[in-house]
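Asks: Kindly return the folded structure for what I paste below:
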Amino acid sequence: MESETNDNISITSQLHLNNSTNANDRVDSYGFEMPEGYESYEKMMAEYVAVLTRRSIKWSKLLQGKVHVEKNLKVKRYVRKGVPNEHRAQIWMAASGAQEQLEKNPGYYHSLLGTEQQHDAKLEETVRIDMHRTFPENVQFRNSSEPCLQKALYNVLLAYGHHNQAVGYCQGMNFIAGYLIIITKDEEKSFWLMDSLLGRILSDYYSPAMLGLKTDQEVLGELVRVKAPAVWQAMAQHNVMWTLVVSRWFICLYIDVLPVETVLRIWDCLFYEGSKILFRVALTLILHHQAEILQARSMVEVCERFKLITQGAFTYDCHTFMQEIFREPGSLSMATITKLRETCREHIVAETPPLTTHPH
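Replies: Predicted structure coming up:
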């Protein structure tokens, strides 16, 4: 049944640019304003379009109109080479288990939105505050856009807050939901993809204690100690905690850290292969730019270097970058990460004082 309140708006795949943008604005195919120096980005994209066209034909033959996609080495290889945008929502839904959850729970998403009386007022307020902060540089999220994706974003975040009350809402989730909505053009699918990401793939990243996020930052430090010992020594020498330089990489899943097309290619693998991909990306950025990081002479300079290594031609050329993340860090098994997670988590828990319960 179609919702009269338009709770689950169907967003057309064509980008609608209205009077809020003028002829001088340059936006990419996702609605983001082009950064300075977009000419080099456009040149790269012109070459990348040829790659995408070839991939699209191969994907269409592979899928043959099927909704469900079985996981195997061929599909994994295809995902690593990039999912064309027209198939992206379907592959993310199938690979992450979100499609299965959607089919098992018909009507559940709409029930979470329910009536105004059922809503948590504090949750509503917290979510609403972040609406105007979410992608102000994207024309689709501006109030003057038609359709304006802020309504869809609000619904998805509110529904997720009701669904996972232990997490509710915290900053960073708005950017993730925003990307999901841009790609899926569908609130319900975006909701179930959020559930896959936050509930299974990145467990404990967004819980109040953020134990999963803290653990993975420490895991990265241990991986750097083995794979780039000089960088690890420099971090220790300048007393730089990993949370200072990589927390945004992890909590925003590289949104606003790396270029949009590169982030989406990372997410293709994140939904298919899991959180291991986040480490591969971080290690590649660090290994590839070891020389620049080692030139830093203070904590401030180290932090500055970590900002700079996410910019430039290396990260814009998403196809080459994705090839590098599976080559440069070398072997990285899930078993290794799981073992490191157990050790790091124990260490963090042992050092964290218990939360004091305050009366309401």
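Asks: rest of the way, CA atoms for contacts and neighbours
Replies: OK.
Asks: what's the distance between the residue nearest the centre of the chain and residue 175?
Replies: Taking C-alpha atoms, centre = their mean, the centroid of the chain lies closest to residue 253, which sits 3.6 Å from it. For residue 253, the distance to residue 175 equals 9 Å [C-alpha to C-alpha, to the nearest Å].
Asks: ok, the residue nearest to the centre of the chain - contacts?
Replies: By C-alpha atoms under 8 Å, 6 or more residues apart in numbering, residue 253 lies in contact with 176, 263, 278.
Asks: one more, for comparison:
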Amino acid sequence: MWQNAVGNALALSKDAYKSYMSRATRALSVGSFPPDILALIEEDISLSLPTLHLFAPGRGPLYQDLKDMLCAWVVARSDEGLSYVPGVAKIAAMLLLNMAPQQGFLVLRNLLERHCMRSFYGGMSSRDDVEAYYRIFDTLLADGMPKIYFNFKQHQISPAAYLPDWLISLFLDHLPFEACARLWDILLLEGDSFLYRAALGILAVLEPRLFFPDRRELLELLKGENKAAIEVAKRDGRILEGAAKYEIYGVDEETLWERIDSMEEWWKESTWTRLIQRELPDL
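Replies: Here you go, the predicted model:
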């Protein structure tokens, strides 16, 4: 299902993974694969869906498949002068739970070529596009959730403080696995607009917690590091090593979906299209 939903806009051949993997293997065997990138990959893998234990470095049954896919992805990106981005391992791991590495690689490449994701994965070369996506998000937030918008403005918190963390891992860092799986079913099919609806839905779930008088506390909450919430979660036995960051706030699939559904009252695809045309006219 996910492979069909994402498609193959890059027109990659079915042998693309084999080709890039062959190049990666040669580079690894002769020591020309950048060691700093290899270290980033290993660290990223160690943080990918750790509660499943399927990708645990050196012992997880899907560890080598994940490492191979990421090395092949690095080689493919190097042809465009782009490097590794921590967080991609979580996306690749999610794909490997649902398909073989060859298919997973094609989906990964095409998924991260969608304009919004490509912008956030593009480094300095796509900085202007990322800023445009921040403006789009701010406008949607102001329209649909003005209290949150004005509170963030008062504390000088822009989407740059939280949106990249959510999007680069497609929410896998912050939301429970079941919630992410359900979100992915829709966002892989509908694309960037639903990506933003999901992000707004997260803020809607967090809204009762977002009105701190202190900017530092608010930033800690958005990062999933609010000390008071952590202590409460520990006391209630809700802290699991490797759990999604927002589980300490009680964010779950049902609550998130209720908030996303409630956005039907004000969300309009025409507004999304108009904002894209205004902020990214060349798209």
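Asks: hmm, back to that, whichever of the contacts of residue 253 of structure 1 end up buried, select them in ChimeraX.
Replies: Selecting only the buried entries of those in ChimeraX, with 16 or more other C-alpha atoms under 10 Å as the criterion:
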select :176,263,278
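Asks: Next, the buried residues of the longest helix seen in structure 1.
Replies: Counting by DSSP state H, the longest helix found in structure 1 is helix 38-63. Neighbour counts over helix 38-63 of structure 1 (16+ other C-alpha under 10 Å) mark 41, 44-45, 52, 55-56, 59, 63 as buried.
Asks: Show me the contacts of residue 253 of structure 1 that map onto strands.
Replies: If you go by DSSP state E, the contacts of residue 253 of structure 1 have nothing in strands.
Asks: what's near enough to touch residue 105 of structure 1?
Replies: Residue 105 of structure 1 neighbours (C-alpha under 8 Å, 6+ apart): none.
Asks: That one -> structure 2?
Replies: By TM-score structural alignment, residue 105 of structure 1 lines up with residue 13 in structure 2.
Asks: With residue 218 of structure 1 instead?
Replies: That one, residue 218 of structure 1, aligns with residue 135 by TM-score structural alignment.
Asks: how near is its match to residue 184 of structure 2?
Replies: Counting by C-alpha to C-alpha, the gap from residue 135 of structure 2 to residue 184 of structure 2 is 24 Å.
Asks: Which one's more surrounded, those two?
Replies: Taking other C-alpha atoms under 10 Å, residue 135 of structure 2 and residue 184 do not tie; residue 184 has more neighbours (20 against 16).
Asks: quick one: what's aligned to that one in structure 1?
Replies: By TM-score structural alignment, residue 184 of structure 2 lines up with residue 267 in structure 1.
Asks: Its match - that's part of a helix, no?
Replies: Yes - counting by DSSP: H, G, I helix; E, B strand; the rest coil, residue 267 of structure 1 falls inside a helix.
Asks: picking that back up, of the contacts of residue 253 of structure 1, just say which sits nearest to residue 136 of structure 1.
Replies: For the contacts of residue 253 of structure 1, the closest approach to residue 136 of structure 1 (C-alpha to C-alpha) belongs to residue 176, at 14.5 Å.
Asks: Nearest residue to the closest one in space, please, no chain neighbours.
Replies: residue 252 (6.8 Å; C-alpha to C-alpha, 6 or more residues apart in numbering).
Asks: For the helix or strand that the longest helix of structure 1 is followed by, give the aligned segment of structure 2 as residue numbers.
Replies: In the C-terminal direction, the helix or strand that comes right after helix 38-63 of structure 1 (DSSP states H and E) is helix 73-80. The counterpart of helix 73-80 of structure 1 in structure 2, using TM-score structural alignment, is absent.
Asks: Report all helices and strands that helix 73-80 of structure 1 contacts.
Replies: Judged by 3 or more C-alpha pairs under 8 Å, 6 or more residues apart in numbering; DSSP states H and E, the packing partners of helix 73-80 of structure 1 are helix 260-273.
Asks: what's in contact with the helix it packs on?
Replies: Helix 260-273 of structure 1 is contacted by residues 76, 79-80, 82-83, 88, 91-92, 95-96, 197, 201, 253-255, 276-278, 281, 315-319, 321-322 when judged by C-alpha under 8 Å, 6+ apart.
Asks: Likewise for stretch 108-116 of structure 2?
Replies: By C-alpha under 8 Å, 6+ apart, stretch 108-116 of structure 2 touches 6-10, 73, 91-92, 95, 117-118, 121, 130, 133, 188, 191-192.
Asks: mind listing which of these are in helices?
Replies: Those of the contacts of stretch 108-116 of structure 2 lying in helices (DSSP H): 6, 73, 91-92, 95, 117-118, 130, 133, 188, 192.
Asks: got a list of what the residue mapped onto residue 166 of structure 2 from structure 1 touches?
Replies: Residue pairing (TM-score structural alignment): residue 166 of structure 2 is matched to residue 249 of structure 1. Contact partners of residue 249 of structure 1, counting by C-alpha under 8 Å, 6+ apart, are 255, 257, 282.
Asks: Could you check how far the equivalent of the last one over in structure 2 is from residue 163 of structure 2?
Replies: Pointing back at residue 282 of structure 1 there. The alignment partner of residue 282 of structure 1 in structure 2, by TM-score structural alignment, is residue 199. To residue 163 of structure 2, residue 199 of structure 2 is 8 Å away according to C-alpha to C-alpha.
Asks: Now for those two: what residues contact both?
Replies: Between them, residue 199 of structure 2 and residue 163 share no contacting residue under C-alpha under 8 Å, 6+ apart.
Asks: correct me, but residue 46 of structure 2 touches residue 57?
Replies: Yes - Residue 46 of structure 2 is in contact with residue 57 according to C-alpha atoms under 8 Å; the separation is 6.2 Å.
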